[in-house]
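> below are the sequence and a predicted model for it; my questions follow.
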Amino acid sequence: MAASHTHYRRLIDFAATLPPTPTAIAHPCDAGTLEAAVEAARLGLIAPILVGPRDKIASVASAADIDVGQFPIVDAPHSHAAAETAVRLVHEGTAQALMKGSLHTDELMSAVVARATGLRTERRISHCFVMDVPGHADPLIITDAAVNILPTLEDKMHIVQNAIDLAHALGFPAARVAILSAMETVNPKVPSTIEAAALCKMADRGQIVGAILDGPLALDNAISLEAASVKKINSPVAGQANVLVVPDLEAGNLLAKSLSFLAGADAAGIVLGARVPIILTSRADSVMTRLASCAVAALVALRRREPGNAIAS
């Protein structure tokens, strides 16, 4: 593991001390997913349950020289059936987390949000990146860059609360939430600034709990004390935010990928708001990123079982 990834190493090392989280991996029919499953199991992060076409899984494993003989395989004929079967394993209590294999995100999430058979809760489902940015003192949670395209104000209330709960599961000393926009003042012509102000007032009224919120904030004065000082913004969040809430999916995707490709950051991905954490990986993810995503899911699952447990970031 690269020396820069201290936050991920701490997450992985702590999660490895816990009992492995039984994790249903939907359609693990590519070498990257199987390699990550084997390594995550070796480290004790998860106990993989491979859900998909038995022959295809065996063929991919054999071609890549990956030994999956120690893992249970639940046969499912195709990716859609694999997603539905993985969700059923959660309902049965066999799995405490889900992991995306080589199927489209929409396929897995359709099974998760199905009204009759899915894993919905009263919360809006949302995605968080836990980013390990070289040179940045703290890990950054960025939300939502993968699930909610144009979230409403009500959606954002759930998105923020999901991210706060994740910060607590990871043991952040304090969740400091910046509601991002292009500027730090409320401008009636820029809807994201109005929603940012509304979310902060929701926190004041107890509709969002467990964190300090500030917004609207531009990215620079959310994460740079110097930039916040220049703009004369004085708050417990400005310049030291560790949770960044973006206006929409496009902004979040651009921010996360900019950090990844320009700053060398890694982005562990997790979906929250369902009955269990969902590890949402990309084919381009490194093994390190996949392991960090497994570690995050294990800590979220632990928090749900034992609310007092967390890891310091």
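Cool, the structure landed. Being a predicted model, the structure only gives us computed values, none of them experimental.
> CA atoms for contacts and neighbours, from now on please.
Fine.
> and residue 68, how far is that from residue 79?
Separation of residue 68 from residue 79 (C-alpha to C-alpha, to the nearest Å) stands at 19 Å.
> now do residue 261
Residue 261 is 30 Å from residue 79, by C-alpha to C-alpha.
> with neighbour numbers in mind, choose between the two.
residue 79 (22 against 10; other C-alpha atoms under 10 Å).
> so the more buried one sits right up against residue 25, yeah?
No - Residue 79 is not in contact with residue 25 according to C-alpha atoms under 8 Å; the separation is 11.0 Å.
> then this one, side by side with the first:
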Amino acid sequence: MKTTDNTPESVVENVTFGEIAIGQSASLTRQLTLTDVELFATLSGNIDPAHLDEKFAADSRFQKVIGHGMWSGSLISGVLGSVLPGAGTIYVSQDMQFRRPVGLGDVVTAVITVTEKRPDKQVVVFDCVCVNQNGEVVTTGIAKVIAPSNKVRRAAHELPQIQMIRHDKHDALLDKCKALPPVLTAVAHPCDGSSLRGAVEAAEAGLIEPILIGPEGKIRALAGLHGLDIDPYLIVNVKHSHAAAEAAVALAHSGEAEAVMKGSLHTDELMVEVVKKETGLRTGRRLSHVFVMNVPTYPRALLITDAAINIYPTLEDKVDIVQNAIDLA
């Protein structure tokens, strides 16, 4: 009986129909990771939460996140296409039974063994079995392929690296806020769709309790246009953006609001009021700006400072800028 090891990464060499022997086998071993599961879901479109959501999976039959059944099947396909017979193989059919779930961290070995050769059409039949690290069978099946006639030996194609781009890092911050009371927030001039929607969505998420400051008629008209319910929120009616900035900062200065949120007004309009010595929000430190960034190539949210207020900071200014970011974090 001949046995073929896992595919070499540097060279691809197939086994022709004439070279294949009954009882010959090959294998491929892989460990299931969360990235594998998410990538398989992305490619296949199978977004069953039993594979993707730990909380949902905990209440399922298997009480844990499991891999897609066809992930094991893909290992069988990998052996057939890359090792035995290898390059030039035509997949004809695959019968498969799923015996046991594969969980995150499980190491699965797919083994295929030649059971039959049909010379008339160069069909080869394989017995297929996938076992986990404990020797437990997870998948079985029968595969039929048309084996290649011509010998191939060549350098393996270099596969690209895969980067999973995520947009959910802010969710971790939002989760931490769920146990906190909403922040009473003066929203200065929320007079376009995005700024008003941002305030309403933040309120609905339990992050803020907004005080909407601006021309009341315009704010209500915008809410109706965008289907936003602003009835639960206090509106402070002022004529224009300058007055909205002044009123928002005054509420924060007096302690009637805990934060100020910028709406659809220029930054300098708001900052003029913020930096006033007597009525503004100045402290012993220099004012600075912080972005919370969701960067696909970094595993956590990043705080980036300063990118909006201090254009040419001195070394002393940078001390305050850094300390502000630390305190915010």
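On my side now, so go ahead. Note that this is a predicted model, so its numbers are computed, not measured.
> figure out how far stretch 225-233 of the second structure is from the centre of its chain.
Centroid separation for stretch 225-233 of the second structure versus its chain: 31 Å, with C-alpha atoms, centre = their mean, to the nearest Å.
> list the buried residues for that stretch?
Across stretch 225-233 of the second structure, burial judged by 16 or more other C-alpha atoms under 10 Å covers 228, 230.
> matching residues in the first structure for it?
Counting by TM-score structural alignment, stretch 225-233 of the second structure falls onto residues 63-71 of the first structure.
> same question, stretch 111-124 of the second structure
Going by TM-score structural alignment, stretch 111-124 of the second structure sits over no part of the first structure.
> could you find the counterpart of residue 264 of the second structure in the first structure?
Matched by TM-score structural alignment, residue 264 of the second structure corresponds to residue 102 in the first structure.
> can you map out the strands along the stretch 101-250 of the first structure?
126-132, 140-143, 176-180, 212-217, 243-245 (DSSP state E, counting those that start in this stretch).
> pipe those strands into TSV and attach distance to residue 266 of the first structure and mean neighbour count per row.
Formatted as TSV, the strands of the stretch 101-250 of the first structure follow (distance: least, C-alpha to C-alpha, whole Å; neighbours: other C-alpha atoms under 10 Å):
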stretch	distance to residue 266 of the first structure	mean neighbour count
strand 126-132	5	27
strand 140-143	11	26
strand 176-180	20	28
strand 212-217	24	25
strand 243-245	16	27
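> a markdown table for these, including distance to residue 95 of the first structure?
Output for the strands of the stretch 101-250 of the first structure, formatted as a markdown table (distance: least, C-alpha to C-alpha, whole Å):
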| stretch | distance to residue 95 of the first structure |
| --- | --- |
| strand 126-132 | 20 |
| strand 140-143 | 25 |
| strand 176-180 | 31 |
| strand 212-217 | 34 |
| strand 243-245 | 29 |
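> among those strands, single out whichever gets nearest to residue 64 of the first structure.
Among the strands of the stretch 101-250 of the first structure, the nearest to residue 64 of the first structure by C-alpha to C-alpha is strand 126-132 (28.8 Å).
> the closest one: average distance to aligned residues in the second structure?
Following superposition, strand 126-132 of the first structure is found to deviate from the second structure by 1.0 Å on average (mean C-alpha distance after the TM-score superposition for the first structure).
> who touches the alignment partner in the second structure of residue 144 of the first structure in this structure?
Here residue 144 of the first structure is matched to residue 306 in the second structure, going by TM-score structural alignment. Applying C-alpha atoms under 8 Å, 6 or more residues apart in numbering, we find residue 306 of the second structure in contact with 288-291, 321.
> could you pull out the helices for the stretch 101-250 of the second structure?
Assigned by DSSP state H, counting those that start in this stretch, the stretch 101-250 of the second structure shows helices spanning 169-177, 193-204, 216-226, 241-254.
> any chance of the ones you listed in a markdown table, plus distance to residue 44 of the second structure?
As requested, these are exported to a markdown table (distance: least, C-alpha to C-alpha, whole Å):
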| stretch | distance to residue 44 of the second structure |
| --- | --- |
| helix 169-177 | 24 |
| helix 193-204 | 33 |
| helix 216-226 | 35 |
| helix 241-254 | 50 |
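> no further questions, thank you.
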